[in-house]
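[1] What shape does this take:
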Amino acid sequence: MIDERDRKLLALLQQDGSMAVGELADRVNLSLSACSRRIQRLEEAGYIAKRIVVLDRERMGVPTTVFAMIKTAHHSDEWIEAFRRAISDIPEIVEAHRLTGNYDYIVKVVLPRVEHYDVVYKQIVRKVELFDVSASISMEILKSGTAVPVDYAE
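    Prediction:
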């Protein structure tokens, strides 16, 4: 069970994972040691999955985003595992989701330029058979982030 201080700590850590424990303690009105223990408890309980650094995509040379909607005629566990392996080997694919509805999967691909999408597409189709792929280029990012709401945690 987590309380409001835990939720505030989690929200602060999502904003800046490198924030010093002393500053976190001040912001949630705890002693340094109590704050440190809470963070450790939240990590051990699995509320904090990992700590990462978010890189600037422009500076990293991958400013273009393409969303590929994928249909497959195959739904066996073996095909799904082969697809999972195929996309996990492609660093430009930063997210993949299995869907309900008209498409089976959506993958988010970050690229140096839109023409590079063909390279990624060919890497996938060499490894797994697809029925249909429809790609859309993101024109503008309206909202992006990794933070999740903290109010629902129990």
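[2] contacts and neighbour counts: CA atoms only from here.
    Fine.
[3] got the residue ranges for the strands in this structure?
    64-71, 93-98, 105-111, 132-137 (DSSP state E).
[4] For those strands, give me JSON lines that also has mean neighbour count and distance to V120.
    Compiled in JSON lines, these are given as follows (neighbours: other Cα atoms under 10 Å; distance: least, Cα to Cα, whole Å):
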{"stretch": "strand 64-71", "mean neighbour count": "20", "distance to V120": "10"}
{"stretch": "strand 93-98", "mean neighbour count": "14", "distance to V120": "8"}
{"stretch": "strand 105-111", "mean neighbour count": "20", "distance to V120": "8"}
{"stretch": "strand 132-137", "mean neighbour count": "13", "distance to V120": "12"}
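[5] Of all those strands, which one comes closest to I48?
    Comparing those against I48 with Cα to Cα, the closest turns out to be strand 93-98 (19.5 Å).
[6] Ok, which of the strands of the chain comes nearest Q123?
    Per Cα to Cα, nearest to Q123 of the strands of the chain: strand 93-98, 11.0 Å.
[7] coming back round to it: who wins for proximity to S18 among the strands of the chain?
    strand 93-98 (22.7 Å).
[8] Quick check: closest non-adjacent residue to the residue in the chain sticking out farthest from the centre.
    For the chain, the residue at maximal distance from the C-alpha centroid (Cα atoms, centre = their mean) is S31, at 32.5 Å. Of all residues not flanking S31 in the chain, A25 sits nearest, at 5.9 Å (Cα to Cα, 6 or more residues apart in numbering).
[9] how about this one, so we can line them up?
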Amino acid sequence: MNQAIPVLDLIDRKIVAVLMEDATTPIAQIADRVGLSQTPCWKRIQKLEAAGVIERRVAIANGALLGFGLTVFVGIEAPDHSTEWRDTFTRAVDRLPEVMEAWRMAGEIDYLLRVAVPDMAAYDRFYKTLTDSVAIKNLTSQFAMERMRHTTAYPVNTRDR
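    Reported below is the predicted structural model:
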């Protein structure tokens, strides 16, 4: 079920942009940057959270410095498209903390996973655990050599339309 997209005015979009850049920005600074006083700014942030526009505020960690030096993009082709298989696959993926992202795709692959592991041996263990947990028609692993760009901030329009 698709969630209705809330209508955001310029101030809402500016607030979201500031928080996507740095969620630890003090409310006084956010208010100043968007041209509001603190209380109305805080109320808007609460409304954006209640509407689901702001899902959560997190710290973005450096995976390599935490010991996760290998990023693998795993393409999965399902043996069938039944509800039973999808549910089994979802449960298997949910039990694997190495899976940073999981996407159901259109095109040649059915699912795409972004997996973070320390090294090839850890990926091999991940691979065996996944393939022992659920039937897979085909699995393709692509190993990232260099992250050239990464952002979690959407390019929201912070200008009058």
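[10] re earlier: in JSON lines: the strands of the first structure, plus distance to F83 of the first structure.
    Listed next are those as JSON lines, based on distance: least, Cα to Cα, whole Å:
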{"stretch": "strand 64-71", "distance to F83 of the first structure": "11"}
{"stretch": "strand 93-98", "distance to F83 of the first structure": "10"}
{"stretch": "strand 105-111", "distance to F83 of the first structure": "10"}
{"stretch": "strand 132-137", "distance to F83 of the first structure": "14"}
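[11] So which of those is nearest I52 of the first structure?
    That would be strand 93-98 among the strands of the first structure, by Cα to Cα, at 14.2 Å.
[12] In the second structure, what stretch matches that closest one?
    Using TM-score structural alignment, strand 93-98 of the first structure corresponds to residues 99-104 of the second structure.
[13] Check stretch 130-150 of the first structure too.
    On the second structure, the counterpart of stretch 130-150 of the first structure by TM-score structural alignment is residues 136-156.
[14] before we move on, what about stretch 76-84 of the first structure?
    Matched against the second structure by TM-score structural alignment, stretch 76-84 of the first structure falls on residues 82-90.
[15] For that stretch, buried residues please.
    Neighbour-count burial for stretch 82-90 of the second structure flags W85, F89 (criterion: 16 or more other Cα atoms under 10 Å).
[16] Now tell me what touches it from outside.
    S133, V134 (Cα atoms under 8 Å, 6 or more residues apart in numbering).
[17] can we see that at 10 Å?
    With contacts defined as Cα atoms under 10 Å, 6 or more residues apart in numbering, stretch 82-90 of the second structure is touched by 78-80, 91-94, 102, 104, 111, 130, 133-136.
[18] got the contact list for the residue nearest in space to the middle of the second structure?
    By Cα atoms, centre = their mean, the second structure has its centre lying nearest to E101, at 6.0 Å. E101 of the second structure is in contact with F73, V93, L112, L113, R114, V115, A116, counting by Cα under 10 Å, 6+ apart.
[19] residue ranges of the helices in the second structure, please?
    Counting by DSSP state H, the second structure has helices at residues 10-21, 27-34, 38-50, 83-94, 120-133.
[20] out of the ones you listed, nearest to T158 of the second structure?
    Here helix 10-21 is closest among those (Cα to Cα), at 5.4 Å.
[21] counterpart of the closest one in the first structure, which residues?
    Using TM-score structural alignment, helix 10-21 of the second structure pairs with 4-15 in the first structure.
[22] roughly how far apart are F67 of the first structure and T100 of the first structure?
    Computed as Cα to Cα, to the nearest Å, the F67 of the first structure to T100 of the first structure distance reads 16 Å.
[23] typed the wrong thing, it's L24 of the first structure
    40 Å.
[24] and the gap between L130 of the first structure and Y103 of the first structure?
    11 Å.
[25] Need the overlap of contacts for those two.
    Residues touching both L130 of the first structure and Y103 (Cα under 10 Å, 6+ apart) are I70, K71, T72.
[26] would you turn those residues into JSON lines with distance to A45 of the first structure?
    Shown next, in JSON lines, are the shared contacts of L130 and Y103 of the first structure (distance: Cα to Cα, whole Å):
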{"residue": "I70", "distance to A45 of the first structure": "36"}
{"residue": "K71", "distance to A45 of the first structure": "37"}
{"residue": "T72", "distance to A45 of the first structure": "38"}
